[in-house]
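[1] what's the 3D shape of this:
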Amino acid sequence: MSGILDTVNLRTQMVGQNRLELLLFGLETEQIYGINVFKVREVLQCPALTEVPRLTTAIKGMAHIRGETIPVLDLSEAIGRPSVPKEELQRCFLIVAEYNKRTLAFLVRKVDRILNTHWDQIMAPPAEIGVENYLTAVFEHDGKLIEILDVEQILADLYPMRTNVSEEIATKEVKTKASEYHILCVDDSSVARNQMQRSLEDLGIKVTTCNNGRAAWNMLNDLTEKGVDVTQHFLMMISDIEMPEMDGYTLAAMIREDTRMDKMHIVLHSSLSGGFNVSMVKKVGADGFLAKFNPDDLAGVVVDRIRKIESRR
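    Model prediction:
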C-alpha cells in the first residue's frame, strides 16, 4: 500500500503512447476495478468526514485534505451497489481524482496496485450487457476481468450538466455559418458523446461520432481511400484522450504522420489535467486542448475555427 501512496503522483507524469497505468481497486465484492493514474492526485486512508446536507446519499460528506475541502463519493452506492456502513468508513480508502474541472474523492473498500498496460488491450464492454451500465471498458489480466468504470456517466447522473450553448455564442449568424460544416467527435463515453453532440447541434453543425480512436482512424482511412479529402470534409476532429483500443494521443499522431490527412484540425478534449496536456498536445501535433465539459467552451473553439476559415474566403 505504501508503494502506491509514494508513487501515484510520479506516475501521473508518464508520457502516453497508447499505454496507460491503472490504479486497481475494489468495492464490496471481489471484482477488481481500474482508474487511470493520470486522473489520480493521491490515495489515502479515509479520514473523519464532515457531514453535509445533500441531495444524494452517495455523497458521504466532506474530507479536509491538505487545505482543501473535497466531497467524498461512495462509488459502490453511486453504481447501485450496497453503500459503505458508517462504522466502516475509516477502514476504507479515498482515491482523490480530478474529473471535468472538479476534484472528488472516491470512497473504495481496498486499493490493490498500479498496473502498466496498453490501450490496445482495453476493450469496450460487450454489447450483450446493454447500454444501461456504468462500464466504459474491460480487459483481462491474469485470468481476471478488470472493469473500468465510466466515471463521467456516474457524475452526469449525480450532477446533471447543461448542454445548451448560450445565446451570446449561438447567434443567428453563427448558426447560419455552422450549418455548412461537419465535425468528427471521438469519445468512448456515451454520455460525453451525447453531451458534445447536443451542444454542437445546438449550433446547427452536423456531427459524426466514433466511440474510440481505432474506430475513428478506420473511418478516416476508409473515407480517404474512397477519394474523400477528410481535411475538407470535416471542419475539425474533437477527440477524447483516454479510449480503449487506441487513445487520442495515438490517433492524433497517426493522422499527422499520414500525408493524406495530416492537415486535419485536431482538438483533444479530456477530463485529464490541463497542465499535463499542454506539452502532450504539442508532442503529438494536435492544434489545441479543451478541458471537459463546458458547452460554451466547446462551442467557442468551434466558432473560432469557423471564423478563421471564413476570413480566408
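
[2] From here on, just use CA atoms for contacts and neighbour counts.
    Fine.

[3] Name the SS class of Phe38, please.
    helix (DSSP: H, G, I helix; E, B strand; the rest coil).

[4] what's next to the longest helix anywhere in the chain, contact-wise?
    Longest helix in the chain by number of residues (criterion: DSSP state H): helix 295-312. Helix 295-312 has contacts (C-alpha atoms under 8 Å, 6 or more residues apart in numbering) with 162-166, 169-170, 174, 177-178, 196, 199-200, 203, 235, 290.

[5] one more to put side by side:
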Amino acid sequence: MDSKKGILLESGTNELEIVEFTIGNNKFGINVIKVKGIINPIPVTKIPHAHPNVEGIIELRGEVLPVVNLISALGLSASTDSSHDKFIVSEFNKQKIVFHVNNVTQIHRISWEQIEKPSDLYQGLESHVTGVIKLNDEMILLLDFEKIIFDINPNAGFNVDKIKNATTVDRSKKSLVVAEDSPMLRKLLFDTLSEAGYSNLEFFENGKDALHYLESIADKDVTSHVQLVITDIEMPQMDGHHLARRIKADNRLSKLPVVIFSSLITDDLRHKGEVVGANAQVSKPEIAELVDMIDKYIL
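    Below you'll find the model as predicted:
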C-alpha cells in the first residue's frame, strides 16, 4: 500500500480513492486516506472480557494495536476459505485500528457524485452503510467506520461534559450549517452543539445539499442568515473539501467561515483543507475544540 502515496488526489476535486475489500460475498470500501497498510494476518493476543467484535491486540512496528473483526461487527458470514484473509491497518479519529476482512482486491478512483446515499429503508442510526457505489455491474458499500468503533467503545464519541458550563456566552442567536452524512454523528453533533448553546442548526446529509441551500440564500446577505459552516470530509455526492472550495470561490459566500470537522484531520493531510480555503480544521471527536473554533470566528 505504500504505492498509494503516489496517487493521492488534489484537494477539492470531489474525487476519492477507495480500497475494495470483501467479507463473504459482499464488497465494501474504505477511503485510501484511512489506510496505513494491508498485511497478512499475524497472531493475535486475546484480551479477557473484550468486546465480542474485538479479536485482541497485535504488535506492529513497535505499536500495540487493537484488531476488530469486521465480519462479526457487521453480522455477516465469513468466507469458508480464510487463506486470503487480510488485516487492514487504518488510522482515523487520532487512533490506529486494525480491521480483519476476508480479502482485499483493488483500488478504485471515483467521484463522490458516483456514491448514492443509502435508502431510507436501511439507513438510520443503526446502519453501518454511508454510501453505495455501483461499479462494473456490482455494488460496493462504503462503511461508517466511526460508528463501528463507537458501537464497541461509546467513550470514543463526543464528550458533552467538556463543553458544559464552559462559558456563559449567549450562542443562541448564531446560525450554523452542518454537512455530515452519518446519522449517528448528526445526532451527536446536534446534542453537543445544542448543549453548548448553538440552537439554530441546519443539517444536511452531504456537501451538495448544503451548497444548494447556501446558494438559495446567497442573494439575501448570506451572513445575516448563516454565520458559519461545519463540514465533514467524506460525504456522498460532494465531499467537504469540494464544498469548502465552492464556498470560497463564490463571491456571495466567500466571507462565510468554514470549519472542517473530520476523522481525517492529521498533520499529513491538513494541507488539503488549507488549499481549499478552510478557516479551521478539527479532528473528530474533539467537540470542545470545535466549539472553541466556532466561537473564535463568530462571537
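
[6] So which of the contacts of helix 295-312 of the first structure sit within strands?
    Taking DSSP state E, the ones among the contacts of helix 295-312 of the first structure that sit in strands are Leu290.

[7] Among the contacts of helix 295-312 of the first structure, which one lies nearest to Ile4 of the first structure?
    Nearest to Ile4 of the first structure among the contacts of helix 295-312 of the first structure: Leu290, at 29.5 Å, using C-alpha to C-alpha.

[8] so Ser3 of the second structure sits in a strand?
    No. Counting by three-state DSSP, Ser3 of the second structure falls outside a strand, being helix.

[9] Skipping adjacent residues, who's closest to Gln116 of the first structure in space?
    Slight slip there: residue 116 of the first structure is Asn, not Gln. Of all residues not flanking Asn116 of the first structure in the chain, Glu21 sits nearest, at 4.4 Å (C-alpha to C-alpha, 6 or more residues apart in numbering).

[10] part of a strand, is that neighbour?
    Yes. Glu21 of the first structure forms part of a strand when assessed by three-state DSSP.

[11] Tell me who's in contact with the equivalent of it over in the second structure.
    Using TM-score structural alignment as the criterion, Glu21 of the first structure maps onto Glu17 of the second structure. Glu17 of the second structure makes contacts with 8, 31-33, 107-110, as judged by C-alpha under 8 Å, 6+ apart.

[12] out of those, who has the most neighbours?
    Comparing the contacts of Glu17 of the second structure by number of neighbours (other C-alpha atoms under 10 Å), Val32 comes first, having 22 neighbours.

[13] Phe21 of the second structure versus that one, what's the distance?
    12 Å (C-alpha to C-alpha, to the nearest Å).

[14] just Asn93 of the second structure next, same as before
    Asn93 of the second structure is 21 Å from Phe21 of the second structure, where distance means C-alpha to C-alpha.

[15] Looking at these two, which one has more neighbours?
    When neighbours are counted by other C-alpha under 10 Å, Phe21 comes out ahead of the other of Asn93 of the second structure and Phe21, with 23 against 18.

[16] follow-up on the earlier one: farthest pair within the contacts of Glu17 of the second structure?
    Every pair of the contacts of Glu17 of the second structure checked by C-alpha to C-alpha; the farthest is Ile33 and Ile110, at 13.7 Å.
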